[in-house]
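*Asks:* Starting from these lines, generate the structure:
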Amino acid sequence: MTTPLPPVLRHPEKAHRPSTPGLPKPNWIRVRARSGNGFDRTQAIVREAGLTTVCQEASCPNIGECWEQGHATMMIMGDTCTRGCAFCNVATGRPKALDPFEPGRVGKAVASLGLRHVVITSVDRDDLEDGGAAHFVQTIRAIRHMTPTTTVEILTPDFLKCDPAAIDRVVDAGPDVFNHNLETVPGLYPQVRPGARYYHSLRVLDRVRQRAPSIFTKSGLMVGLGEDRLAVHQVMDDLRAAGVDFLTIGQYLQPTPKHHPVARYVTPEEFAAYRAVALGKGFLMVSASPLTRSSYHADADFQQLRAARSATNIRLGRQGDCAQ
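*Replies:* Sure thing, here's the model as predicted:
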């Protein structure tokens, strides 16, 4: 007789971490939970399709605003991650087998929500030979089939343990935006993102740019983890060297006392300064504010991103399709 596996703890890798009381939140990052017809409709569609959203799993502070507008970020390949990052509220453990019908359900949900732009992300799946690349491809294709005019933004894991060709297969599926977050400065990786490698993540973004220059590349940082200003500026330089178009910078918020503590709350004025520096370094677009998250206002941001590239191409006298 087989002994049943114990239930997966939400954060087993953090069970032995000391609890760190959170710092009092300043008034500029307080948000009010919203509800309304739009929020209820989004919630009903997500539930009916049996989908997971990063909005819920990662305890995003913007869920009320986004869901009221019908914008939900789908999280594919389950709700359990094979990594144990110290900042993340997604459950860690042994994931279930992939659901082959999930891409179709995502496509139907996108159609039901009437999304002009959708963000698809996932948990890390180090248990899969391709890291879940084929599942991303199938999801992109399902959305393209059901809503051909919807633009698709993907926020991927790093495919660290995979053949690099896995990244190529995702790129060849033709997402409009390929996002992979660096999350923090390299000096904090051992404490904050121990299962990842800073320079590998940079190579992922550079590989996308080299293979498909028409696809926008994007990456994001959290601040308030203990980094210093010059280290953030160096990350900006590294991202620009990899050809990244769009940078997001937001305040880290500690999900539970067992997660990495907030070192400090960065002021709105400091975020404005980061944005000015990043634009000066050549990013097409920068979103930097306390509540900025990777998929926050992604639809409107994508329209501005296309306009920025088009304007740059015109200024530089480049030919070709500027609207991609």
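
*Asks:* Only C-alpha atoms from now on, for both contacts and neighbour counts.
*Replies:* Fine.

*Asks:* Just the helices from the protein, written as ranges.
*Replies:* 37-48, 54-57, 63-68, 102-113, 133-146, 165-172, 189-192, 198-211, 229-241, 268-280, 298-316 (DSSP state H).

*Asks:* Can you say which of the ones you listed is nearest to Ile249?
*Replies:* When the helices of the chain are compared by Cα to Cα, helix 268-280 sits nearest Ile249, at 7.7 Å.

*Asks:* what angle sits between that closest one and helix 229-241?
*Replies:* 30 degrees (axes from the mean of the first three to the mean of the last three Cα atoms, to 10 degrees).

*Asks:* Outside of helix 268-280 itself, list whatever touches it.
*Replies:* Contacts to helix 268-280, defined as Cα atoms under 8 Å, 6 or more residues apart in numbering, come from residues Trp28, His233, Met236, Leu247, Ile249, Met285, Val286, Ser287, Ala288, Ser289, Pro290.

*Asks:* Now render the residues you listed as TSV, adding distance to Arg309 and neighbour count.
*Replies:* Converted to TSV, those look like this (distance: Cα to Cα, whole Å; neighbours: other Cα atoms under 10 Å):
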residue	distance to Arg309	neighbour count
Trp28	32	13
His233	23	16
Met236	19	24
Leu247	14	25
Ile249	20	25
Met285	9	22
Val286	13	22
Ser287	16	24
Ala288	19	25
Ser289	22	22
Pro290	26	23
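
*Asks:* Those: which two are farthest apart?
*Replies:* It's Trp28 and Met236 that sit farthest apart of the contacts of helix 268-280, by Cα to Cα, at 24.8 Å.

*Asks:* what about the longest strand in the chain?
*Replies:* Secondary structure of the chain per DSSP state E: the longest strand is strand 216-223.

*Asks:* Which elements pack onto that strand?
*Replies:* Where contact means 3 or more Cα pairs under 8 Å, 6 or more residues apart in numbering; DSSP states H and E, strand 216-223 is packed against strand 177-179, helix 198-211, strand 246-251.

*Asks:* just to revisit the earlier point, just put the helices of the chain in TSV and tack on distance to Gly22.
*Replies:* Shown next, in TSV, are those (distance: least, Cα to Cα, whole Å):
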stretch	distance to Gly22
helix 37-48	29
helix 54-57	20
helix 63-68	21
helix 102-113	36
helix 133-146	36
helix 165-172	38
helix 189-192	16
helix 198-211	27
helix 229-241	22
helix 268-280	20
helix 298-316	29
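
*Asks:* how about this one, so we can line them up?
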Amino acid sequence: MAVKPEWLRVKAPQWERVGNVKEILRDLNLNTVCEEASCPNIGECFNAGTATFLIMGPACTRACPYCDIDFEKKPQALDPLEPLNLAEAVRRLKLNHVVITSVNRDDLPDGGASQFVRCIQEIRKVSLKTTIEVLIPDLCGNWTALEVILSANPEVLNHNTETVPRLYRRVRPQGDYQRSLELLQQAKGLSPQIYTKSGIMVGLGETDEEVRQVMEDLRGVDCDILTLGQYLQPSPKHLEVKGFIPPSQFDEWRKFGEEIGFLQVVSSPLTRSSYHAEQVQKLMEKYPR
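*Replies:* Coordinates of the predicted model:
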């Protein structure tokens, strides 16, 4: 793997705090995308007592070659205790904002929509002040399932476009760029009060012009929040990094995103879809709905 530049180096985490969070997660039999996807910000987020919960996993029904989540294991039946355990983790960690994401569960008729709803409902029971963000798969274009998730009224509906259309066949072979855009458009139409969000990873061979076009496409479906971050190769078997994008370019994309109307753009090499997601609370105060 290519040597990472200086701007991609992260501080060593305070393992005492990290260990405490991990202990709670293991005790409640929960998975986090922080661990499963080898996120570089795990130390910072765990030290802050935050985590992005990965439900219905850890096995995924898709095999995206950039992702470190396991697709070789067979997906298991949904755990009926998972929503209760997730809510208990939110209570123990005293989270003000929680992100719930999932593996792809194309084997389920609703893509797992009902499990998202149960998780949201259980969190509401223990912490009414906690804002909730759901980072969902494309549900194979099942907009009835999307409506089910939206009926639980999360504050943020996040779905990542991940890359530019030209690279979809290589990066997201089971995904569809237009379907992802339509999901965000459908979400805004069904629940205009909910903030919609998407994310792009760069360094896979895309051009500046292509990234800007995706940003414009997302604004075209009234997407509110955007994250842009550098792709990092989890292991030699995953897609190679085609280029390390300097921080100055991320600043340019952030400025462009703000110019074309995004309410919030989080753009830096280490940005991930859930990185500093709690900042949405400030956004909600500035742009109430």
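
*Asks:* Would you give the TM-score for this superposition?
*Replies:* The TM-score (TM-score structural alignment, normalised by the length of structure 2) is 0.98; 288 aligned residues with a Cα RMSD of 1.0 Å.

*Asks:* ok so, going back, state the span of structure 2 onto which the longest strand of structure 1 is aligned.
*Replies:* Strand 216-223 of structure 1 corresponds to residues 195-202 in structure 2, going by TM-score structural alignment.

*Asks:* what about the matching stretch, distance to the chain center?
*Replies:* Distance, stretch centre to chain centre, for stretch 195-202 of structure 2: 8 Å (Cα atoms, centre = their mean, to the nearest Å).

*Asks:* which non-adjacent residue is nearest the alignment partner in structure 1 of Ala152 of structure 2?
*Replies:* Using TM-score structural alignment, the partner of Ala152 of structure 2 in structure 1 is Ala173. Nearest residue to Ala173 of structure 1 in three dimensions, chain neighbours excluded: Val137, at 5.7 Å (Cα to Cα, 6 or more residues apart in numbering).

*Asks:* Could you identify the residue of structure 2 that aligns with that neighbour?
*Replies:* Per TM-score structural alignment, Val137 of structure 1 is aligned with Val117.

*Asks:* how about Ser112 of structure 1, what does it touch?
*Replies:* Ser112 of structure 1 makes contact with Ile45 under the criterion Cα under 8 Å, 6+ apart.

*Asks:* how big's the offset between the longest strand of structure 1 and structure 2?
*Replies:* Here the mean offset of strand 216-223 of structure 1 against structure 2 after fitting is 0.3 Å, by mean Cα distance after the TM-score superposition for structure 1.

*Asks:* and the direction of that strand versus that of helix 268-280, what angle?
*Replies:* For strand 216-223 of structure 1 against helix 268-280, the angle by the same axes, to 10 degrees is 150 degrees.

*Asks:* And the contacts of strand 216-223 of structure 1?
*Replies:* 176-185, 205, 208-209, 239, 243-252, 266, 293-294.

*Asks:* what inclination does it have with respect to helix 198-211?
*Replies:* Using the same axes, to 10 degrees: strand 216-223 of structure 1 against helix 198-211 is 160 degrees.

*Asks:* in strand 216-223 of structure 1, what counts as buried?
*Replies:* Within strand 216-223 of structure 1, the residues scored as buried using 16 or more other Cα atoms under 10 Å are Phe216, Thr217, Lys218, Ser219, Gly220, Leu221, Met222, Val223.

*Asks:* Can you name the two of those residues that sit furthest apart?
*Replies:* Phe216 and Val223 (23.3 Å).

*Asks:* List the contacts of Lys96 of structure 1.
*Replies:* Taking Cα under 8 Å, 6+ apart, one finds Gly78, Thr80 in contact with Lys96 of structure 1.

*Asks:* Next one: it from Gly50 of structure 1, what distance?
*Replies:* 15 Å (Cα to Cα, to the nearest Å).

*Asks:* for Arg32 of structure 1, same thing?
*Replies:* 26 Å.

*Asks:* for Gly104 of structure 1, same thing?
*Replies:* Gly104 of structure 1 sits 11 Å away from Gly50 of structure 1, taking Cα to Cα as the criterion.

*Asks:* and if you look at Glu102 of structure 1?
*Replies:* Taking Cα to Cα, one finds Glu102 of structure 1 at 9 Å from Gly50 of structure 1.

*Asks:* Contact partners for His233 of structure 1?
*Replies:* Val277, Ala278.

*Asks:* aligned partner of it in structure 2?
*Replies:* Aligned counterpart of His233 of structure 1 in structure 2: Arg212 (TM-score structural alignment).

*Asks:* And Val152 of structure 1, by the same measure?
*Replies:* With TM-score structural alignment as the criterion, Val152 of structure 1 matches Ile132.

*Asks:* rewinding a little: right, so the helices and strands packed on strand 216-223 of structure 1: which one is the most enclosed?
*Replies:* The highest average neighbour count among those, using mean count of other Cα atoms under 10 Å, belongs to strand 177-179 at a mean of 25.

*Asks:* Give me the mean distance between it and structure 2.
*Replies:* Strand 177-179 of structure 1 sits 0.3 Å off on average (mean Cα distance after the TM-score superposition for structure 1).

*Asks:* who touches that strand?
*Replies:* 152-156, 171, 205, 208, 215-219.

*Asks:* I'd like to know which of the helices of structure 1 lies nearest to Thr92 of structure 1.
*Replies:* Counting by Cα to Cα, and looking across all of the helices of structure 1, nearest comes helix 54-57 at 11.4 Å.

*Asks:* Mind telling me what Arg105 of structure 2 corresponds to in structure 1?
*Replies:* Checking TM-score structural alignment: Arg105 of structure 2 goes with Arg125.

*Asks:* Also Pro247 of structure 2?
*Replies:* Pro247 of structure 2 maps onto Pro268 in structure 1, by TM-score structural alignment.

*Asks:* which one of the contacts of helix 268-280 of structure 1 sits closest to Arg306 of structure 1?
*Replies:* Met285 (9.7 Å).

*Asks:* circling back to that earlier point, so the match of Arg105 of structure 2 makes contact with Gly132?
*Replies:* Yes - taking contacts as Cα atoms under 8 Å, Arg125 of structure 1 lies within contact range of Gly132: 6.3 Å.

*Asks:* Next, show the common contact partners of these two.
*Replies:* Contact criterion Cα under 8 Å, 6+ apart; residues shared by Arg125 of structure 1 and Gly132: Met77.

*Asks:* need the contact list for the closest residue to Gly57 of structure 2 other than its chain neighbours.
*Replies:* Spatially, and ignoring its direct neighbours in sequence, Gly57 of structure 2 is nearest to Val103 (5.8 Å; Cα to Cα, 6+ apart). By Cα under 8 Å, 6+ apart, the contact set of Val103 of structure 2 is Leu54, Ile55, Met56, Gly57, Pro58, Ala59, Cys60, Thr61, Ile69, Pro137.

*Asks:* can you count the residues close to the fifth one?
*Replies:* When you say that, I think you mean Pro58 of structure 2. Pro58 of structure 2 has 21 neighbours, counted by other Cα atoms under 10 Å.
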